[in-house]
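**Student:** Sequence first, predicted model second:
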Amino acid sequence: MDAVMLSRIQFASTTLFHFIFVPLSIGLVFLIAIMETLYVFKGNEMYKKMAKFWGQLFLINFAVGVVTGILQEFQFGMNWSNYSRFVGDVFGAPLAVEALLAFFMESTFIGLWIFGWDRLSKKVHLLCIWLVSLGTIISAFWILAANSFMQHPVGFEINNGRAEMNDFFALITNPQVLVEFPHTVFGSFATGAFLLTGVSAFKLLKKQEVEFFKKSFLIGMIVAVVSGMGIAFTGHYQAQYLVKTQPMKMAASEGLWNDSADPAPWTLAALIDTENKENSAEIKVPYLLSYLSYSKFSGVVEGMNTLQSRYEEKYGEGNYIPPVKTTFWSFRIMIISGGLMIVLALFGAIQALRGRLETSKKYLKLMVPAIFLPLIGSATGWIMTEIGRQPWVVFGYMTTADAVSPNVSAGQVLFSLITFSAIYLLLAIVMAYLFIRVIKKGPVEETQDTHHTADPFDGKGGHAYAK
């Protein structure tokens, strides 16, 4: 493989691994903030214990996420120097704001939250965790603002062969980020909620700390239901925007080679023949693609062959059709994951509210592996978003082949790919070990002595915990 493909594989692998931690951090800290809010306003010590227990998992996840995230920005200079040179003036601004504002905000108030138990007033301490939650959400916004520029470039002009920002407000109000951001946030809330319910389900099956994990499960289920609906609605709006701005991606995600009929059916599954540019077999749902695209049961959706001809006229000769099979199936895996999340969340919420949760053994067993559903949905959604944009790295202005560093050899990229993969594997093992250790130990009781400890999560007495 050449340096371009290896650089793409490296960026994809490190991003997919890092993206495990980002939505989990956003979702978990939001749930912890809800728990502490219930503690402050209801005075029930159970909610305080819940915030502390789930806080341990959040802190582990946050720490590993920081380590894996550092590499992401380094890669722009290492493997993608032509890209950085072209868009650095635009792309660098939201990344800088994210680091200097959102990340510092998260880090500062995480520290206050960790060491502020019984030192700060209840409401000030509660404010700290909500500010951490707000910081993670703001951080997501700035990252998505940078990514949205790659999908739909706005707020810039070309000078001396470089993209230079001339409208910061246009950059942060890019319609692309306005549809991506809520979808990502709801997906993150669902990720945290399904970790909460999955761990709680495991503990309930073991009949350990039953009351504690029943309450945790119910909070997680309520958030999961709301998030699942939010994912569905915001995803619908995102698809409609895609038809307008990146019709080729939309066509590839549907395996649509030629213009659709009117009304357009949605392809549930297909045997895609990319060599002959046709589908040898298809299962279709009538009218549905028109509704997804235009919110009405009529309307033609353009096919890849039509768009290829148009792009050749506009951008010159070349292949503007992305990897169709990857785009098509990643989109469907994302939809299946989202649908299963909604079904499981609704059923679980009903069972919990009826008091039948503990007796639903089969359902609880399903909820343990269901922890991974939001992660699968997020990963495949990201794959569809990025692969479906190919061959562009900045849509309409720079191709991926032109963005790679010219002086980095395939051997150098391969070496770094192997090295980073080994480090990430080690981090994954460490994180899994720490998660399992905390989950097995479970929530622990506070002692009466609340004056002498440095670490509120050490589990060794003081004002923290003791068995």
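**Tutor:** Perfect, I can see it now.

**Student:** okay, CA-based contacts and neighbour counts for the rest of this
**Tutor:** Will do.

**Student:** Break down the stretch 51-200 of the chain into its strands, ranges please.
**Tutor:** Taking DSSP state E, counting those that start in this stretch, the strands of the stretch 51-200 of the chain run over residues 156-159, 162-165.

**Student:** Can you list the buried residues in the first one?
**Tutor:** Right, strand 156-159. Phe156 (16 or more other C-alpha atoms under 10 Å).

**Student:** Could you list every helix and strand in contact with that strand?
**Tutor:** strand 162-165 (3 or more C-alpha pairs under 8 Å, 6 or more residues apart in numbering; DSSP states H and E).

**Student:** got CSV for the strands of the stretch 51-200 of the chain, with distance to Pro175 too?
**Tutor:** Shown next, in CSV, are the strands of the stretch 51-200 of the chain (distance: least, C-alpha to C-alpha, whole Å):
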stretch, distance to Pro175
strand 156-159, 15
strand 162-165, 17
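
**Student:** list the helices and strands the lengthiest helix in the chain packs on?
**Tutor:** Ranked by number of residues, the top helix in the chain under DSSP state H is helix 3-42. Packing partners of helix 3-42 (3+ C-alpha pairs under 8 Å, 6+ apart): helix 45-78, helix 122-151, helix 175-205, helix 373-387, helix 410-441.

**Student:** starting at the chain centroid, how far to the last one?
**Tutor:** Relative to its chain's centre, helix 410-441 lies at 19 Å (C-alpha atoms, centre = their mean, to the nearest Å).

**Student:** Check the first one too.
**Tutor:** Using C-alpha atoms, centre = their mean, we find the averaged C-alpha position of helix 45-78 to lie 14 Å away from the chain's own average C-alpha position.

**Student:** Presented hereafter is structure B, for comparison with structure A:
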Amino acid sequence: NHFFKTSLRFGLWASLIFAILSAGAGDLQTQQIIKDQPMKFAATEGIYKDTKDPAPWTVVEMINAKDHKASGQIEVPGVLSILAYHKLSGSVKGMDTINKELHAKYDKQFGKDMNYYVPPKTLFWSFRVMTGIDALIMLVALVGLIFSRKKKDTIENHKWMLVVLGLCIWVPFIGNSAGWFITEFGRYPWIVYGLFTIAQAVSPTSTVASLLFSNIVYFLLFLFLGGVMVWYCRQTLHHGPYYEEADSKQNVDPFAKEAFGK
């Protein structure tokens, strides 16, 4: 019990610290994205039209990607200016304005038929899943540390908390995947931003069958590794870290006295 509780507290402290650091790193990246990939930033916030000053932060909204419109917004006044610029003022460009700017900049090189809008629904909700999971990890880690204090060993008396901790094992993978969705969909239509488009990067030799086969192989491989991890964790938790098989024998030097019996 002491071993597992110590291990749990170590993991909770690591989760809390790195979740905070992750939020800080995300904030630094956001400042750069606003400058280098403004369309991605506008899509993560679901902004089609330029915002007012100060800019409100949209909690949820209904997005019509076909008509480039958003409705049903629930907004918190002024918060987006703080998140974007670290100050109480400042408006944010919308996707419509950015699309016009990109056409003016790249039409001679890539043509007027280019679509510079990124998939707004994917980015908007992926961003909220990613940041929401980071906040959830902070909260769960903090509550877990409170419940597992040495003076009050109460965490084992809160079965619901143990269930939450078990479920949270998978949560970072979901948050990480949401972050990758933002990265990959957010650079549309570029492979190398401003230089090389996705259409130019399509391989003429790759077939649907080869892509499907490789993805199935990777899926089965990671499914197997995940199963091994779950099995090993269950064995360790059930038997304890110092468990040895009943018929396990100590290796003896063949030239030692013990090898010849008594």
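**Tutor:** Sure, I can see it. Everything quoted here is computed from the prediction, not taken from an experiment.

**Student:** before we move on, back to that, please tell me which residues of structure 2 the longest helix of structure 1 aligns onto.
**Tutor:** Mapped onto structure 2 using TM-score structural alignment, helix 3-42 of structure 1 spans no residues at all.

**Student:** can you tell which of the strands of the stretch 51-200 of structure 1 is closest to Thr234 of structure 1?
**Tutor:** strand 156-159 (27.2 Å; C-alpha to C-alpha).

**Student:** thinking again about what came up before, could the helices and strands packed on helix 3-42 of structure 1 be laid out in JSON lines, adding distance to Thr15 of structure 1?
**Tutor:** JSON lines is the format used below for those (distance: least, C-alpha to C-alpha, whole Å):
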{"stretch": "helix 45-78", "distance to Thr15 of structure 1": "7"}
{"stretch": "helix 122-151", "distance to Thr15 of structure 1": "13"}
{"stretch": "helix 175-205", "distance to Thr15 of structure 1": "15"}
{"stretch": "helix 373-387", "distance to Thr15 of structure 1": "9"}
{"stretch": "helix 410-441", "distance to Thr15 of structure 1": "11"}
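
**Student:** ok, and whichever residue in structure 2 pairs up with Ala345 of structure 1, which helix or strand is that part of?
**Tutor:** Counting by TM-score structural alignment, Ala345 of structure 1 lines up with Ala141 in structure 2. For Ala141 of structure 2, the host element (DSSP states H and E) is helix 120-147.

**Student:** and that helix with helix 171-186, angle?
**Tutor:** 160 degrees (axes from the mean of the first three to the mean of the last three C-alpha atoms, to 10 degrees).

**Student:** Check how far helix 120-147 of structure 2 sits from its aligned residues in structure 1, on average.
**Tutor:** Once the two are superposed, helix 120-147 of structure 2 sits an average of 0.9 Å from its aligned residues in structure 1 (mean C-alpha distance after the TM-score superposition for structure 1).

**Student:** Show the subsequent helix or strand relative to that helix.
**Tutor:** helix 159-167.

**Student:** picking that back up, show me which positions of the helix holding Ala141 of structure 2 end up buried.
**Tutor:** 120-131, 133-138, 140-141, 144-145, 147.

**Student:** ok, now stretch 187-201 of structure 2?
**Tutor:** Result for stretch 187-201 of structure 2 [16+ other C-alpha under 10 Å]: buried residues Arg187, Tyr188, Pro189, Trp190, Gly194, Thr197.

**Student:** Pull up the distance across that stretch, start to finish.
**Tutor:** End-to-end distance for stretch 187-201 of structure 2, by C-alpha to C-alpha, to the nearest Å: 14 Å.

**Student:** Repeat that for stretch 190-209 of structure 2.
**Tutor:** Taking C-alpha to C-alpha, the first and last residues of stretch 190-209 of structure 2 lie 25 Å apart.

**Student:** what's the matching range in structure 1 for it?
**Tutor:** Here stretch 190-209 of structure 2 aligns to structure 1 at residues 392-411, judged by TM-score structural alignment.

**Student:** swap in stretch 57-66 of structure 2?
**Tutor:** Going by TM-score structural alignment, stretch 57-66 of structure 2 sits over residues 266-275 in structure 1.

**Student:** Let me have the helices and strands packed on helix 3-42 of structure 1 in a markdown table, extended by mean neighbour count.
**Tutor:** Compiled in a markdown table, the helices and strands packed on helix 3-42 of structure 1 are given as follows (neighbours: other C-alpha atoms under 10 Å):
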| stretch | mean neighbour count |
| --- | --- |
| helix 45-78 | 18 |
| helix 122-151 | 22 |
| helix 175-205 | 24 |
| helix 373-387 | 22 |
| helix 410-441 | 14 |
